[in-house]
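In: Sharing a sequence plus its predicted fold:
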Amino acid sequence: MITHLHPDPGPPGTQTLARGIAIVSAVARGQRRLRGIVEETGIGRSTTHRLLQLLVTAGYLRQLDGAYSLGPALIELGYQALQENPVTTVAAPVLRELAERVHDTVHLAIEDRGQVLYLEKIPGTRGAEMRSRIGHRMPMTRTGIGKALLIDSPDRWRAKFASERPVGAGNGIHHDVLTPDTFVAVMKQAAATGVTLDLEENEPGIVCVAAPVRDASGSIVAAVSISATRPYMPPERLDALRPAILRAAGKVSSELGYRPDPDDHSTDWT
């Protein structure tokens, strides 16, 4: 993906800052060498080299044998940003309790720039390790936790599904047979129950149940999920975990000030 910058008559230093951000972003997307960074950002070679050296000196990048990677300053800032997110702080004890009860992998995620961004992961004590990790991004329509983040946005369902579906093939077992119409039908059912599922759509062999987290305004600000390999998540257990995930999401939502409609029994967390 090329992210060439365009001239911007902003405050002094704006262009330099924008170029620095573009370079860090290019490295984060996997560009490790000067040539690749130049090609992706469209910034001149000499300017790119100068900014790379500045970013290395400041700790935002590191360099080893001519290859660049993200530096320790970003790790520190990322950890601080994570800790300052009220959802992460509030959810921590609820996630730990849930993980101890179910013995499966528990996730907390938010939507960021149209993708799932994982804020927390507590690995399960059985089954195979899954590829999700803190700071990792996943598609929204192919993950249970992403669908939970989308559950209040019917106007986005069809277009989001189409934009995330790989050209020519699905990505996983069930995504191959889903169409925009069937995906919308699945989401309508999820909206009625407050629970979403991932039936190996994102990662073969991994099944997930998820629910949204709301703040005092009722807006979805995060989602929680329970994930396991298929042998540990047969249909009957998937159904049995629906109340558990609703209770966990409800506890976090309550701590954030959310008070559900007393007439809405789909989110009964007692």
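Out: Yep, it's here.

In: From here on, just use CA atoms for contacts and neighbour counts.
Out: Fine.

In: Are we agreed that Leu95 is in a helix?
Out: Yes. Assessed by DSSP: H, G, I helix; E, B strand; the rest coil, Leu95 belongs to a helix.

In: if we look at stretch 186-204, which residues are touching it?
Out: 139, 142-145, 147-148, 151-152, 154, 157, 171-175, 206-212, 242, 245-246, 266-267 (CA atoms under 8 Å, 6 or more residues apart in numbering).

In: hold the first one in mind and look at this next one:
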Amino acid sequence: MDDGADRDTVIGKVVLILRAFSADDHTVGLAELVRRTGLHKATVRRLAEELTTVRLLDRADGGYRLSGGLFELGMRASVERGLLELAMPFLQDLYERTHETVHLGVIDGREVVYVAKIGGHRQASAPSRTGGRMPLHCTGIGKALLAHADPELRRKVLSAPLERRTPRTIVAPGLLARQLETIVEQGVSFEYEESAMGIACVGAPILDVATNAPVAAVSVTGPIARFRPDAHVAAVRAAAGGIASTLHRRAGLREG
């Protein structure tokens, strides 16, 4: 993953350290942080201690872990952006209609970042998690975003090697490009075991009413053994359209 961090600045080094933690980490030792970041040991130790002081890291079991302070900042950013607050009623309604795993995601670089994930006891064992990332090209929600993204971003994704996450991941640029064109025409995207085996997905973009640019996307995911994505097209489209309209009205009220 391209973290975009500048190793020559303090902020860049801090970003490298924070992003060195994976979703499965409970505690990461100093030596492992040095290995993952490629920074000098003294630099990592000094910055990690400073991050502990400001509650972005915690000390634990001879190493460090991400602190609750980061979660607070992330939730504050989501609320200020307004997207999660406005989208949640539509996401909850979509879950009630489908009783499958519902996602809300946004573009960040060449990845989708999951802003929200709603699922009950029947939810699919999808690799997604709130705050987590996945490549745009192999997820239903990511493809919905990529299909409507800036042409330059599409060009970059299609010209770079496409990571194969499963045997069914689309890694041929021409095939992916044609699928993106179909998504634009139909307004929905599909995934069949492309990000993880055993799951299927249908997604739809949340488009800015004024510019037609993708603000976010919504999807429903379920086990491929029983879940039929095409049966939920109307519900997913309706949720995406409802969120888009609500965002547009909110923007109009602010301008007024």
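Out: Nice, I can see it. What you see is a predicted model; the values in this text were computed from it and never measured.

In: Would you pull the TM-score for this pair?
Out: For this chain pair, the superposition-based TM-score is 0.84 by TM-score structural alignment, normalised by the length of the second structure; 244 aligned residues with a CA RMSD of 2.6 Å.

In: returning to that earlier point: mind giving me the PyMOL command for buried ones among the contacts of stretch 186-204 of the first structure?
Out: A single PyMOL command is used to select the members of the contacts of stretch 186-204 of the first structure judged buried by 16 or more other CA atoms under 10 Å:
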select buried, resi 139+142+143+144+145+147+148+151+152+157+171+172+175+206+207+208+209+210+211+212+242+245+246+267
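
In: In strands, which of the contacts of stretch 186-204 of the first structure appear?
Out: Secondary structure defined by DSSP state E assigns Ile206, Val207, Cys208, Val209, Ala210, Ala211, Pro212 of these to strands.

In: Neighbours of the closest residue in space to the third one that isn't next to it in sequence, how many?
Out: So the one you mean is Cys208 of the first structure. Of all residues not flanking Cys208 of the first structure in the chain, Ser227 sits nearest, at 4.2 Å (CA to CA, 6 or more residues apart in numbering). Burial of Ser227 of the first structure is recorded as 26 neighbouring residues (other CA atoms under 10 Å).

In: Equivalent analysis for Ser69 of the first structure, please.
Out: 20.

In: do the same with the one 3 residues further on
Out: Around Pro72 of the first structure there are 15 other residues, counting by other CA under 10 Å.

In: Give me the distance between the counterpart of it in the second structure and Ala48 of the second structure.
Out: Matched to the second structure by TM-score structural alignment, Pro72 of the first structure sits across from Gly68. As defined by CA to CA, to the nearest Å, Gly68 of the second structure lies at a distance of 15 Å from Ala48 of the second structure.

In: Also Ile206 of the second structure?
Out: For Ile206 of the second structure, the distance to Ala48 of the second structure equals 38 Å [CA to CA].

In: okay, those two: which has more neighbours?
Out: Neighbour totals were compared for Ile206 of the second structure and Ala48, and Ile206 leads with 29 against 23 (other CA under 10 Å).

In: To which residue of the first structure is the more buried one aligned?
Out: Ile206 of the second structure maps onto Val213 in the first structure, by TM-score structural alignment.

In: Next one: that match relative to Ile151 of the first structure, how far apart?
Out: Remark: distance between Val213 of the first structure and Ile151 of the first structure (CA to CA) = 11 Å.

In: now do Ala248 of the first structure
Out: In terms of CA to CA, Ala248 of the first structure sits 17 Å off from Ile151 of the first structure.

In: Which residue of the second structure is paired with Ala92 of the first structure in the alignment?
Out: Matched across to the second structure, Ala92 of the first structure falls on Met88, judged by TM-score structural alignment.

In: Next: Arg19 of the first structure.
Out: With the correspondence set by TM-score structural alignment, Arg19 of the first structure lines up against Lys13 in the second structure.

In: sec struct for the nearest residue to its match once chain neighbours are set aside, please.
Out: Of all residues not flanking Lys13 of the second structure in the chain, Arg7 sits nearest, at 5.4 Å (CA to CA, 6+ apart). Classification of Arg7 of the second structure by three-state DSSP places it in coil.

In: which residues of the second structure fall in helices?
Out: Using DSSP state H, the helices of the second structure run over 10-18, 30-37, 41-53, 68-81, 83-98, 140-147, 151-159, 173-186, 233-255.

In: Contacts for the first one, please.
Out: Outside helix 10-18 of the second structure, the residues that touch it by CA under 8 Å, 6+ apart are Asp3, Ala5, Asp6, Arg7, Leu33, Thr37, Leu39, Val44, Leu47, Ala48, Leu66.

In: This completes my enquiry, with thanks.
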